[in-house]
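Asker: Need the 3D shape of this:
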Amino acid sequence: MKEEKIITPASGYLMLFVFLIMSIGGIATSIITGNFTFIIFLVIAILIAPGFVMVQPNNSRVLLLFGKYVGSINKNGYYWVNPLYTKKKISLRARNFDSERLKVNDKIGNPVMISTILVWRVLDTYKAAFDVDNYENFVRVQTDAAVRKLASMYPYDNFADEGLTEDITLRSSVNEVSEALEKEIHERLSIAGIEVLEARIGYLAYAQEIASAMLKRQQATAIVAARHKIVEGAVSMVEMALDELGKKDIVDLDEERKAAMVSNLMVILCGDKDASPVLNTGTLNQ
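Answerer: This is a model prediction of the structure:
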């Protein structure tokens, strides 16, 4: 048998009543009558006792008879089964798994630290019990393997100076990466009858040995981008100023004076510090 078989055993309350009658009745009858042959009912009651099983909500019991799979009890309640059955408990509740931070290389070889948060539950008790040795350890090992594979498929971030223009990166494409991770883990855990409810990146950062250098690189990239926008704005403002001066005939500037004005405006608009005004008491040529 390679599939899960759901069974509903006999009610445990009826057998509990029989157990109490046989155990108490056997002892009481033996004492009253003085005939200890009635103690056999107590022995039968003791043999019945191992057959009682209680299944709580979102739990199950896998039943075996001398190594043969009999079925699984997934419905909560109080039952009685063959006392010779071996009863293995498997939880059907959703569980969280927060993996350790792993050091892996991304697509372009940069070492990164990454971990994942996984929400999972057992969907098929037969596969969880018999298709893998230890399904909880199987979840841990396969999740780590899936995270390592995922990290090697995408770069941590895009860098224009390397000509890297990936659409999906580990840092910026959170939803896409999580979907790919969930699919990868689901394919690995399906052999154990485990359903993946959610998989998310829990921690992501450059490894310690390159974190400082990458931080400076990101800062430099941000500064260059900001300077680019500042220069674009400054050129636009200088062009507008020259056009307005020419239209309103406020002052007649030759090419040399225009160049000086452009130079002064660019210094003021693109400088890191506020400009210090200088009062010219002479002519424009002085």
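Asker: contacts and neighbour counts: CA atoms only from here.
Answerer: Fine.
Asker: show me where this protein has strands.
Answerer: With DSSP state E as the criterion, the chain has strands at 10-11, 52-55, 59-65, 68-73, 77-80, 86-91, 95-98, 102-105, 111-122, 194-206.
Asker: export the ones you listed to JSON lines and tack on distance to residue 24 and mean neighbour count?
Answerer: Shown next, in JSON lines, are the strands of the chain (distance: least, Cα to Cα, whole Å; neighbours: other Cα atoms under 10 Å):
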{"stretch": "strand 10-11", "distance to residue 24": "21", "mean neighbour count": "14"}
{"stretch": "strand 52-55", "distance to residue 24": "18", "mean neighbour count": "17"}
{"stretch": "strand 59-65", "distance to residue 24": "29", "mean neighbour count": "20"}
{"stretch": "strand 68-73", "distance to residue 24": "30", "mean neighbour count": "19"}
{"stretch": "strand 77-80", "distance to residue 24": "19", "mean neighbour count": "18"}
{"stretch": "strand 86-91", "distance to residue 24": "27", "mean neighbour count": "17"}
{"stretch": "strand 95-98", "distance to residue 24": "43", "mean neighbour count": "14"}
{"stretch": "strand 102-105", "distance to residue 24": "61", "mean neighbour count": "19"}
{"stretch": "strand 111-122", "distance to residue 24": "41", "mean neighbour count": "21"}
{"stretch": "strand 194-206", "distance to residue 24": "45", "mean neighbour count": "18"}
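Asker: Sequence B follows; please return its structure for comparison with A:
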Amino acid sequence: MKETRAWSMNGYLGILILVLLIGSAAFLAWKQQWILAVIIFLVAAVLATGITIVQPNQAKVVIFFGKYLGSIRESGLFLTVPLTVRDTISLRVRNFNSNKLKVNDVLGNPIEIAAVVVFKVVDSAKARFDVEDYEQFVEIQSETAIRHVATKYPYDAFEDEEITLRGNPEEISSELTKNLQERLNVAGVEVIEARLTHLAYSTEIASAMLQRQQAAAILSARQKIVSGAVSMAQMAVQQLQESGTVELDEERKVNMVNNLLVAIISDRGAQPVINAGSLY
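Answerer: Presented below is the predicted three-dimensional model:
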């Protein structure tokens, strides 16, 4: 199905025509020309069934005895084909908040995930005829797309993954929107935005994953501290040698570097030992 424009005319002009027909029928009845008066009155009654009102951001799908004649998108009062069924399809932008879904990420970790989908109908014919209930279709396909995207990426980066659910919200949102749009094209629905609103590990592994994240953070911090400590020790030895203040042999260099590394890397403040020499 593809949306087409239904025949329609200005509704106020249609009402004027109806008034003229009814007036003519009344005049003929006054002249006692009953047959012609009844015919004109029946014509007016049939035309009256074609009067319809379209609200802003709505579409009227016109169906004539099972045949799709087109849609009316303009708002206002119209006269369209008489004896037709006119279903209303909302063209307004709407939100859909999914339930919290429990799925496994690409690493097999159970996670809880939910998203909000912003959408609107752009083809009233597809929304009316190609799916049973386009609103329910959006809900089911949204949850399916969320599950599909969640299983393609890990929750968090532990081994330098390029894209993660937690660390790349924009990329995940773009991937979810694209995937969902492909699923909803059949229903004539445009996905404006799809974004995660809830993301967390499942209760049974949340504590273990928190410890893993803390361990990874500590390891990363230690790596930076060690790298900085080595650079500082090298710089100290190099400056002492260049200034000629102290002559250091290899054994003293090793002791000095060892002391500097211990002082810098230690969690506690350094407690220097001062050699005051012998008292005797």
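Asker: Dump the strands of structure 1 to a markdown table, plus distance to residue 262 of structure 1.
Answerer: Listed next are the strands of structure 1 as a markdown table, based on distance: least, Cα to Cα, whole Å:
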| stretch | distance to residue 262 of structure 1 |
| --- | --- |
| strand 10-11 | 94 |
| strand 52-55 | 84 |
| strand 59-65 | 78 |
| strand 68-73 | 84 |
| strand 77-80 | 86 |
| strand 86-91 | 75 |
| strand 95-98 | 59 |
| strand 102-105 | 49 |
| strand 111-122 | 47 |
| strand 194-206 | 44 |
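Asker: List the contacts of the closest residue to residue 89 of structure 2 other than its chain neighbours.
Answerer: Spatial nearest neighbour of residue 89 of structure 2, excluding adjacent residues (Cα to Cα, 6 or more residues apart in numbering): residue 59 at 5.2 Å. Counting by Cα atoms under 8 Å, 6 or more residues apart in numbering, residue 59 of structure 2 makes contact with 71-74, 88-91, 124.
Asker: And residue 59 of structure 2, how close does it get to residue 270 of structure 2?
Answerer: 77 Å (Cα to Cα, to the nearest Å).
Asker: Could you do residue 5 of structure 2 as well?
Answerer: In terms of Cα to Cα, residue 5 of structure 2 sits 83 Å off from residue 270 of structure 2.
Asker: Check residue 106 of structure 2 too.
Answerer: Separation of residue 106 of structure 2 from residue 270 of structure 2 (Cα to Cα): 46 Å.
Asker: what's the answer for residue 243 of structure 2, then?
Answerer: 25 Å.
Asker: between those two, which one's more packed in?
Answerer: Counting neighbours by other Cα atoms under 10 Å for residue 243 of structure 2 and for residue 270 shows that residue 270 has the greater number, 13 against 9.
Asker: Now check structure 1 for the residue matching the more buried one.
Answerer: Alignment note: residue 270 of structure 2 maps to residue 275 in structure 1; criterion TM-score structural alignment.
Asker: Not counting residues beside it along the chain, what's closest to its match?
Answerer: Distance criterion Cα to Cα, 6+ apart; nearest residue to residue 275 of structure 1, sequence neighbours excluded, is residue 268 at 5.8 Å.
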